[in-house]
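S.K.: Sequence and predicted structure are below.
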Amino acid sequence: MTGELSPQAAPSEQGFEGALRPATLSEFVGQSKVRRQLGLLLDAATMRQHTPDHILLAGPPGLGKTTLSMIVAAELDKPLHQTSGPAIQHAGDLAAVLSALTPGEVLFVDEIHRMARSAEEMLYLAMEDFKVDIMVGKGAGATSVPLELAPFTLVGATTRAGLLPNPLRDRFGFTAHLEFYSDDELADVVRRAAGLLDFSVSEQGVDEIARRSRGTPRIANRLLRRVRDYSLVHETPGDTASVHAALALYDVDEHGLDRLDREVLRAVVERFSGGPVGLSTLAVSVGEEAETIESVVEPFLVRAGLLTRTPRGRVATRLGWQHLGIVPAGPGAAPTLI
């Protein structure tokens, strides 16, 4: 067997990620309330033949914010321009993007809370009046020249809504808060993706993938693709045994914890006797950046009830101890394995 893809197969493989994205609100799985609200907003704008209000999508990574921005553009039958907050570090960067927009175009800014402050202040006027002021010249001779913009719809996405300044947040006509998915919703996501990938997986396998996906469709799709790869290489059906074997190979346990999650939890339990332990100390103990622990690992462990945050630091819960198969020690005693 060779490792080469045929010219016909290569584009298909490269297009898988895009193929898994829903193209319309009716295809989008989960977030039923947000879908109804967004559908009403877009339908009303279409009926009035008017540019929809600006939209803010807030929520953890992997829940579909980018996909919803693409759906907004598709439902309006308008082009989509994508950029990100970190890419807009000067007011001039934003002015260049805004001036190139066509009437009715959808501008998607990912991680909008990371825009430069000068760009944020320019965006206020652009969102309300569809114009920006451009400074021409320097020093005492500098003048402000107003630049008219084509009407557009801004779709901002953020994982840290609290970091957005109030003047910017208040200019969005609709704010959607995306929630983590239930296991049943994730099972629907897996079934849809399996059909698009032409991969047959058992209902028990679907449920197992959904249960280990941490409430996140992006993770569900990723795990499904790893199961598909395992079945292809080992020539096994997509049954429960293959799902278990594939996820064990990639260090994803029955609760969705991966290697880093377990390292962090084990460090709290074994090295610091269950806590409390500070974030910086915990990060050093597992050899990871504090930001990674705080933004990637800790939210899931807290949501799963395995870890808690206290004013003194992170503390493992009884469920956290049990997950590692260790019984909490009493005063003066050593922890024991279950």
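M.R.: Nice, I can see it.
S.K.: When you work out contacts or count neighbours from here on, use the C-alpha atoms and nothing else.
M.R.: Will do.
S.K.: For the stretch 1-150 of the chain, just list every one of the strands.
M.R.: Secondary structure of the stretch 1-150 of the chain, counting by DSSP state E, counting those that start in this stretch: strands at 55-58, 80-84, 106-110, 131-136, 143-148.
S.K.: following the helix or strand containing residue 309, which helix or strand shows up next?
M.R.: Using DSSP states H and E, residue 309 sits in strand 307-310. The helix or strand immediately downstream of strand 307-310 is strand 313-316, counting by DSSP H and E.
S.K.: Turn the strands of the stretch 1-150 of the chain into JSON lines, columns for mean neighbour count and distance to residue 18.
M.R.: Listed next are those as JSON lines, based on neighbours: other C-alpha atoms under 10 Å; distance: least, C-alpha to C-alpha, whole Å:
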{"stretch": "strand 55-58", "mean neighbour count": "23", "distance to residue 18": "20"}
{"stretch": "strand 80-84", "mean neighbour count": "18", "distance to residue 18": "15"}
{"stretch": "strand 106-110", "mean neighbour count": "25", "distance to residue 18": "17"}
{"stretch": "strand 131-136", "mean neighbour count": "16", "distance to residue 18": "34"}
{"stretch": "strand 143-148", "mean neighbour count": "12", "distance to residue 18": "35"}
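S.K.: Presented hereafter is structure B, for comparison with structure A:
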Amino acid sequence: MNWDATDAGADADAGADAGDRLVGASADGEDQAVEAALRPKSLSEFVGQERVREQLDLVLRAALARGATSDHVLLSGAPGLGKTTLAMIVAAEMGAPIRITSGPAIQHAGDLAAILSSLQEGEVLFLDEIHRMSRPAEEMLYMAMEDFRVDVIVGKGPGATAIPLELPPFTLVGATTRAGLLPPPLRDRFGFTGHMEFYASGELERVLHRSAQLLDVEIDAEGAAEIAGRSRGTPRIANRLLRRVRDYAQVKGDGFVNREVAAAALGVYEVDERGLDRLDRAVLHALLKLFSGGPVGLSTLAVAVGEERETVEEVAEPFLVREGLLARTPRGRVATPAAWAHLGLTAPRHAPGASGQEGLFGA
């Protein structure tokens, strides 16, 4: 396996929340090290994503039967759902080496040409956050994916010369958290596209039992269910919470993880029963108590919470909206009835979602 030298921070600005949020979906150095040990090595070991797994298995088996390289693969979905793991499984199933780099690391066509020209036949190139690659590199990638050839420009101006460079057949696995930002010509060159969904609680419990076995943690079914319910449908978060619960169980108990131990441990880390952390609850508290449920502008809400506007919009809001606790409307952010119930508060009659106020949620 080869890592591009500039790839160490591939997810850095895609998820600045990961550094200090236990429920952040991006990976820091500790997560990357642990994930390397916990990653399944084959499709048969991979938990969840049944449809994507089945479809990808057909693509890979057919390529092996033909004795050819696999079609290029595009994986989209939120951070922490297993895109990198599947890329490594593609290489393992094809019996090929893998080269790993990221979109932000490729800022010039020459950067991409250097990587492509050093690929071996059949090698898998994993390009994380592919939507953040520079446009000149993107255009070079079109020809490389389709014709296994790139034109290297030598010189500048009228005297510039294009030197064609033949490439060995390879498989590109692209991963993106924002598939809508990929230009259609690039999307069309992928033979297989898979969208990664958030995990059901039962699937996360299977992930946790497997991880607990690898980490030598004793956990029962109820303990795994408690952690899974607070993991936001994301295996990366589930594994991170498992490690923190393990620490608590070792220090405060006998090392065994059951429902009571898991709940007590995650209470210490301020992760509640729905997976909300301090920032999420701060946003809801401000929205409900200071602004009576809204509507309120994003900037005003951010000031009330004491955070940057971008932090509220990009870190806290997506999960709150997905959980049905907050809604974005043309008039501003509003809390839903579920938000009032979650915080144990009674919504006033004039609050959004109360009788006669439902129209706020229709936009």
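M.R.: Yes, it's here. Just so it is clear, the structure is predicted and the values come from calculations on it, not from any experiment.
S.K.: After superposition, what's the TM-score here?
M.R.: Aligned and superposed, the two chains score 0.91 in TM-score terms (TM-score structural alignment, normalised by the length of the first structure); 321 aligned residues with a C-alpha RMSD of 1.8 Å.
S.K.: Which of the strands of the stretch 1-150 of the first structure sits closest to residue 294 of the first structure?
M.R.: Minimum separation from residue 294 of the first structure across the strands of the stretch 1-150 of the first structure (C-alpha to C-alpha) falls at strand 55-58, 18.1 Å.
S.K.: Which residue numbers in the second structure does the closest one align to?
M.R.: Mapping strand 55-58 of the first structure onto the second structure (TM-score structural alignment) gives residues 73-76.
S.K.: Please give the centre-to-centre distance between the matching stretch and its chain.
M.R.: Between the centre of stretch 73-76 of the second structure and the centre of its chain there are 12 Å (C-alpha atoms, centre = their mean, to the nearest Å).
S.K.: once aligned to the first structure, how far is it on average?
M.R.: In the superposition against the first structure, stretch 73-76 of the second structure averages 0.5 Å from its aligned positions (mean C-alpha distance after the TM-score superposition for the first structure).
S.K.: which residues sit against that stretch?
M.R.: Applying C-alpha atoms under 8 Å, 6 or more residues apart in numbering, the contact partners of stretch 73-76 of the second structure are 83, 171-179, 187, 190-196.
S.K.: ok, residue 251 of the first structure - contacts?
M.R.: 257, 258, 259.
S.K.: try residue 310 of the first structure
M.R.: residue 276.
S.K.: Show me what it aligns to in the second structure.
M.R.: The alignment partner of residue 310 of the first structure in the second structure, by TM-score structural alignment, is residue 329.
S.K.: likewise residue 293 of the first structure?
M.R.: Aligned by TM-score structural alignment, residue 293 of the first structure pairs with residue 312 of the second structure.
S.K.: Kindly report the same for residue 35 of the first structure.
M.R.: Per TM-score structural alignment, residue 35 of the first structure is aligned with residue 53.
S.K.: That match against residue 43, yeah?
M.R.: Yes: using C-alpha atoms under 8 Å, residue 53 of the second structure is in contact with residue 43, at 6.8 Å.
S.K.: Chain neighbours aside, what residue packs nearest to whatever residue of the second structure lines up with residue 130 of the first structure?
M.R.: Aligned by TM-score structural alignment, residue 130 of the first structure pairs with residue 148 of the second structure. Distances taken as C-alpha to C-alpha, 6 or more residues apart in numbering place residue 167 nearest to residue 148 of the second structure, at 4.9 Å, with adjacent residues excluded.
S.K.: swap in residue 294 of the second structure?
M.R.: Distance criterion C-alpha to C-alpha, 6+ apart; nearest residue to residue 294 of the second structure, sequence neighbours excluded, is residue 334 at 4.5 Å.
S.K.: same thing with residue 142 of the first structure?
M.R.: Using C-alpha to C-alpha, 6+ apart, the closest residue to residue 142 of the first structure is residue 136 (5.5 Å).
S.K.: Spit out the contact partners of that neighbour.
M.R.: By C-alpha under 8 Å, 6+ apart, residue 136 of the first structure lies in contact with 142, 143, 144, 145.
S.K.: looking at the second structure, which of those still make contact?
M.R.: With both residues aligned by TM-score structural alignment, their matches' C-alpha atoms under 8 Å, the contacts of the contacts of residue 136 of the first structure that the second structure also has are 142, 143, 144, 145.
S.K.: before we move on, back to that, give me the subset of the contacts of stretch 73-76 of the second structure that lies in helices.
M.R.: If you go by DSSP state H, the contacts of stretch 73-76 of the second structure have 83, 187 in helices.
S.K.: The contacts of stretch 73-76 of the second structure, buried ones only, as a ChimeraX selection?
M.R.: Buried members of the contacts of stretch 73-76 of the second structure, defined by 16 or more other C-alpha atoms under 10 Å, are picked up in ChimeraX with:
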select :83,171,172,173,174,175,176,177,179,187,190,192,193,194,195,196
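S.K.: No further queries at this time; thank you.
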